Each structure stands twice: as C-alpha cells, then as structure tokens.
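A.B. asks: sharing a model that was predicted from the sequence below.
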Amino acid sequence: MRDRLRRYFLEQPRPAAVFQVAPSYFAALKTGEEAEITSDDYVYFPVPTGLVEAQLNQKNIVQPGLLQDLVGKAWRKFRPRGHSVTLILPEMSARVFIFHLESNSLSPAEQVQFIEWRLAHQLSRSLDQVRYSYQTFNAGGERKVLVVCTGQEVAGEYEALFQEHKLKPGKLTIPSLSVLNLIARSGALAGDFLLVDADLDYLSLIGVLDGAPYLYRQKQLWPDNESNRAAILKETENTVHFIEDKARKKLAAVYLRSNLENPVWLLTEMEKLLGLEVKEVMSEKQFLAPLIGGQ
C-alpha cells in the first residue's frame, strides 16, 4: 500500500529546497539526508494580510517584490547545492479531482482527451489557461485518475518569484498532497483512513481506501477562530460518514495535521466525536509537514 502511494506522488527527484507560499506565511526547507531538522534548515515568515490571495483563475500575488526578497533571504541562509526547487502553492490556488476512467484500456492520448473533457465541465475557463498534472491508478477493480490543476497565469507568477534568483522550479504541488506524501513515507499508513489537513486558510480532507485515493475535498477557511474549528469537526464527521456509507467500510483511523492554535484540543474533540483513533501527523512545528512531504 505504501509503495502504491509512493508511485502516485513520490517519484520525483529530490530538490535543493522546498518552498511554500501561503496567504498568511512563507516557509522553506533545505533538503538533505540529515535525520534531524534544525533551525538552520528552515525559515518561516508571516506575511501581511492581502499580500497573497489564493485563487484558481486570477493572479494571486499583490506585491511580488516582498516575496522575492523572502526567497532570496531563505536561499542565502541555506546555500544549498543545486538550483532546483519544489514549490508548494496555496491550497486554494489549485483544485484536485478524482475521476473514474471510462475504460481500463485507454491509450495515453485517450486518457488526456478524457481528462480534458472532464476538466472542461468542472472549470469555468478555457483549458488553454489551465495547467494540470495527473496520475492514473487502480482502485477496487476500477481505473481512476487523480488530477491537480491551477491557472497558467497563477503557476507562472509563482515560478517567476524564483526565476528572478536564477532558481529552477520543478515540481509544483499543494500542501495537502505533500502531507499525504509525508504519511506515506513514514510507513505508518492504515489501510482505510481519512487525512484532515487544517491550515490557517483551508481545510482539505483526503479519503484513502485500500491505499488508493478515494475522495478529495477542499474548503476555504479564514480566519482561525472558534466557529471555523467547529466547522472542521463537522466537515470531518460528515466526510467520515459519507465514506463509510458509500464504501460500506469502516475507516481504521484519521490522520490530523493542524497548523491552527491548540491542535491538541482539535485532536481530542475529533476523537470524541468520531469514535476513531486520531493520529497527529506531527506533534511540533506542524507547518513543516508539507515542506518535509514535498521533498
């Protein structure tokens, strides 16, 4: 099961560093073989409200110069070998879909045609203005495809932040997929589980059955307050019930990555509400989880 998830999301060359741009913060991690991450290996900078507006179809960055300065500051601190970087976009600047393929015997060209036909029905703009990547996989005897997409203009403006410093953005991804990578890499996967990824501006829920993605939900949250934490609990409860009712399977566990205040409270309340084991993805410095998973 772990190897299957690795094939979907982890077969990428290791970059020199991983950068994340979010509406409320900028973070980066120097990659390496060291088992322990120290404060010399990462940066975390809060950014002013309104500097980054996570949107799929419109430009996101209001003042690129401020973010370019942070990229340069992080790079001077890390001084890594190589110039390739992985870039984690804001979660709500992208969309994730899981489609059932019409046939198990589609050629690569036919798969692309099918994916673009489905995307055209999901998105409100020309596919000429969309950048997407996909991975096919088998799930319960069916052939499915996971598609991640964002606007060409959106991807281009984030890449430009790094090209200014002669860095080479390779893989573009999103936080929730990177957190899923981290879980897969840890070898601690339950067979059927739900990942709850709650950050300052979004909630993403990824259902995994028999080691394959089953459901993907993304919801915008802002700001971190009591009503949003209640909404996280309700969305999680509804999603668990939906998966268990539709798939007729009991989930083994919930994995929780929370970058909100008081994550222990959220974990405790979630366990009481769901009657399931809830496992923290990281107990400290949870903002590092997407960066580690993005390596």
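C.D. replies: Yep, it's here. Numbers count the residues shown, from 1 in each chain.

A.B. asks: please count neighbours and contacts with C-alpha atoms only from this point.
C.D. replies: Fine.

A.B. asks: could you measure from the residue nearest to H83 when sequence neighbours are not counted over to T86?
C.D. replies: Of all residues not flanking H83 in the chain, L167 sits nearest, at 5.0 Å (C-alpha to C-alpha, 6 or more residues apart in numbering). For L167, the distance to T86 (C-alpha to C-alpha, to the nearest Å) stands at 10 Å.

A.B. asks: quick one: contacts for A17?
C.D. replies: A17 makes contacts with 28-31, 80, 84-86, 295, as judged by C-alpha atoms under 8 Å, 6 or more residues apart in numbering.

A.B. asks: neighbour-wise, which of the residues you listed leads?
C.D. replies: A28 (29 neighbours; other C-alpha atoms under 10 Å).

A.B. asks: count of residues packed around the residue nearest to that one when sequence neighbours are not counted?
C.D. replies: In this structure, A28 finds its nearest non-sequential neighbour in F19, 4.3 Å apart by C-alpha to C-alpha, 6+ apart. A count of nearby residues for F19, using other C-alpha under 10 Å, gives 25.

A.B. asks: which residue ranges form the strands in the stretch 101-250 of the chain?
C.D. replies: Remark: strands assigned in the stretch 101-250 of the chain by DSSP state E, counting those that start in this stretch are 130-139, 142-151, 168-173, 193-198, 202-209, 212-220.

A.B. asks: deepest-packed of the ones you listed, please.
C.D. replies: strand 193-198 (a mean of 25; mean count of other C-alpha atoms under 10 Å).

A.B. asks: who are the packing partners of it?
C.D. replies: helix 175-186, strand 202-209, helix 226-247, strand 253-258 (3 or more C-alpha pairs under 8 Å, 6 or more residues apart in numbering; DSSP states H and E).

A.B. asks: okay, pairing it with this:
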Amino acid sequence: MEKKIKKGLEKLHLSDNKIACLIPELSLKAFVFSFDSLPSSREQRERIIRFRVKKQIPLLPDDARFSFDRLSSNSSAKIFVAVARASIIQEYEDLFSKLHLKVRAIGVPTLSLYYLLNKEEERDLLLINIEEDSLSLIAGLNSEVAVYRLKQFIPGSLTNLSGLQKVENIVKEVENTVNFVEDKEKKKVNSFRLRLGLLEPEEEMFSQLKEKLSLPAKGIEAGLTSKLGLREKMILSPLVGQIL
C-alpha cells in the first residue's frame, strides 16, 4: 500500500502535507443517534454519546476513539457516530507519517458519499456503496440521514460467485434494508444512488443492478462535474465528498 500511495503522490504534486483519510468501514462501528437536544459543552456531549454507544457495544475497548458529525435535522439533534480502536487509526497515521503526511481528518466513506448528494432534489433515498468486502447503506429521509447499515461479505464471496449471483445477493440486502427503513421510519424510499467501489470494473453488474432494483437508480458519479473519467469518479467519490 505504501508504494501505491507514494506513486500516486508523485502525480499529485501536493503543496500541503495535510490530508483526509477514509478508513475501511469494516474497521469501525457507526451509528445514527437522535437526541431531543444536546448540551453545548463538547465534554458533556461526548459523555452522552459514549453512553449511547456503550448500549450498542457493551464491551467497548478502552482505547476506542470517537468521531461524530452533527447532521442537519429539523426535529431533533441527530448525530452520526463512528467508533474505531486507537490502534487501528494509529496504523494509518503511522503509514502516512512515513510519507511525510499529516492526517487532518478521518472519515467514513459512505457518509462522505452522502455529502455529495443534492438533499433538496433527493429527499428520500437509499445510498448503496458496494466495496470488495462490504455493502454499506445510508437511508436519507426528508433530506436527513435516518439509518446506516453495514453488511460484511464473506471473504472471496464476490469473486467466487457468478455475476448474476452477486447482483441477486446485493439486491436482496438492499430490498431488506428498504423494508426495514420503511417499517421503522414510516416513510417511503423513492430512489437509489449507487456506487461500485470494486477494484475490477464491472459495468455489466451496474446495469444488472439498475434493472433488478425495485426503484429508479443512478450512479453516485452523476453529481460530480470534474473532468475525471467514470472509473476515477467511482473510486474517488468518497474522498471528494470528504473534502467538499
């Protein structure tokens, strides 16, 4: 990985050594919490959020580090919380330190993708992020993040299955999530936004997913206006969302 990053840096000609880092979603736990209100003191907020996290993760590691984003909400204080072990984050910080880079911000890829969306035009949707090892989903209802889910793929499962089997497995998870969201939130999902973050391009998979999903779907790259190619937009879109 270090060699690949170094090679990429040579092409970028960065003028600053500060970077944003998106760590794999399987390396962390993430939750969406709603509160009637939150105290203005950061210390008190963190204490309340930690209490909510411990209800979800009773055996919370002592070295757990928290990152939380306050999401726009009309009716309550809504927080997206990411929890990761300090040792995992340190691995990434050490890697970039060797390359004379300083990690300024650490983010969650799927949440960063959500920042790319036009919330006024796409008020009730499900964002689908397909990686080599996982499927992540964010439901946005009334232009607010309502639900986050993460499904780990069995190692090698996408590689060993036929193209159609891959699509059917993903569609099943997506439709289950839609049913869960609509039952929980009492509101309909109207469309899908889709990203294929796979190392090997699978254009046919994208077409099959659009065909088999029960609602209209379009790629996340549709909202990017940069001169990058389609493949680059698919791969880099989470990072673009993080730095916007």
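C.D. replies: Perfect, I can see it now. Bear in mind the structure is a predicted one, so any value in this text is a computation, not a measurement.

A.B. asks: TM-score, when you put one on top of the other?
C.D. replies: Superposed pair, TM-score by TM-score structural alignment, normalised by the length of structure 2: 0.82. Supporting alignment: 225 aligned residues with a C-alpha RMSD of 2.3 Å.

A.B. asks: just to revisit the earlier point, ok, which of the helices and strands packed on strand 193-198 of structure 1 comes nearest G141 of structure 1?
C.D. replies: strand 202-209 (12.4 Å; C-alpha to C-alpha).

A.B. asks: average gap between that closest one and structure 2?
C.D. replies: Compared with structure 2 after the fit, strand 202-209 of structure 1 shows a mean deviation of 0.5 Å (mean C-alpha distance after the TM-score superposition for structure 1).

A.B. asks: tell me how far the residue nearest to the spatial centre of structure 2 lies from F192 of structure 2.
C.D. replies: The centre of structure 2 sits closest to T110, judged by C-alpha atoms, centre = their mean, with a distance of 1.4 Å. Counting by C-alpha to C-alpha, the separation of T110 of structure 2 from F192 of structure 2 is 14 Å.

A.B. asks: mind listing the shared neighbours of the two?
C.D. replies: By C-alpha under 8 Å, 6+ apart, the residues touching both T110 of structure 2 and F192 are L127.

A.B. asks: shouldn't S283 of structure 1 be within a strand?
C.D. replies: No. Using DSSP: H, G, I helix; E, B strand; the rest coil, the secondary structure at S283 of structure 1 is coil, not a strand.

A.B. asks: ok, it to L256 of structure 1 distance?
C.D. replies: Separation of S283 of structure 1 from L256 of structure 1 (C-alpha to C-alpha): 10 Å.

A.B. asks: who has more neighbours, the two?
C.D. replies: L256 (23 against 12).

A.B. asks: ok now do the counterpart of R131 of structure 1 in structure 2, which residues does it touch?
C.D. replies: Using TM-score structural alignment, the partner of R131 of structure 1 in structure 2 is R65. By C-alpha under 8 Å, 6+ apart, the residues touching R65 of structure 2 are 83-86.

A.B. asks: for W265 of structure 1, same thing?
C.D. replies: W265 of structure 1 neighbours (C-alpha under 8 Å, 6+ apart): none.

A.B. asks: that one sits in which helix or strand?
C.D. replies: Assigned by DSSP states H and E, W265 of structure 1 falls within helix 263-274.

A.B. asks: got the buried residues for that helix?
C.D. replies: Residues of helix 263-274 of structure 1 classed as buried: 263, 266-267, 270-271, 274 (neighbour count, 16 or more other C-alpha atoms under 10 Å).

A.B. asks: identify the residue of structure 2 aligned to A253 of structure 1.
C.D. replies: In structure 2, A253 of structure 1 lands on S191 (TM-score structural alignment).

A.B. asks: surely that match and D124 touch.
C.D. replies: Yes. Counting by C-alpha atoms under 8 Å, S191 of structure 2 sits close enough to D124 to count as a contact (7.1 Å).

A.B. asks: quick check: end-to-end length of stretch 197-212 of structure 1?
C.D. replies: 17 Å.

A.B. asks: cool, and stretch 58-72 of structure 2?
C.D. replies: Calculated as C-alpha to C-alpha, the first-to-last residue distance of stretch 58-72 of structure 2 is 28 Å.
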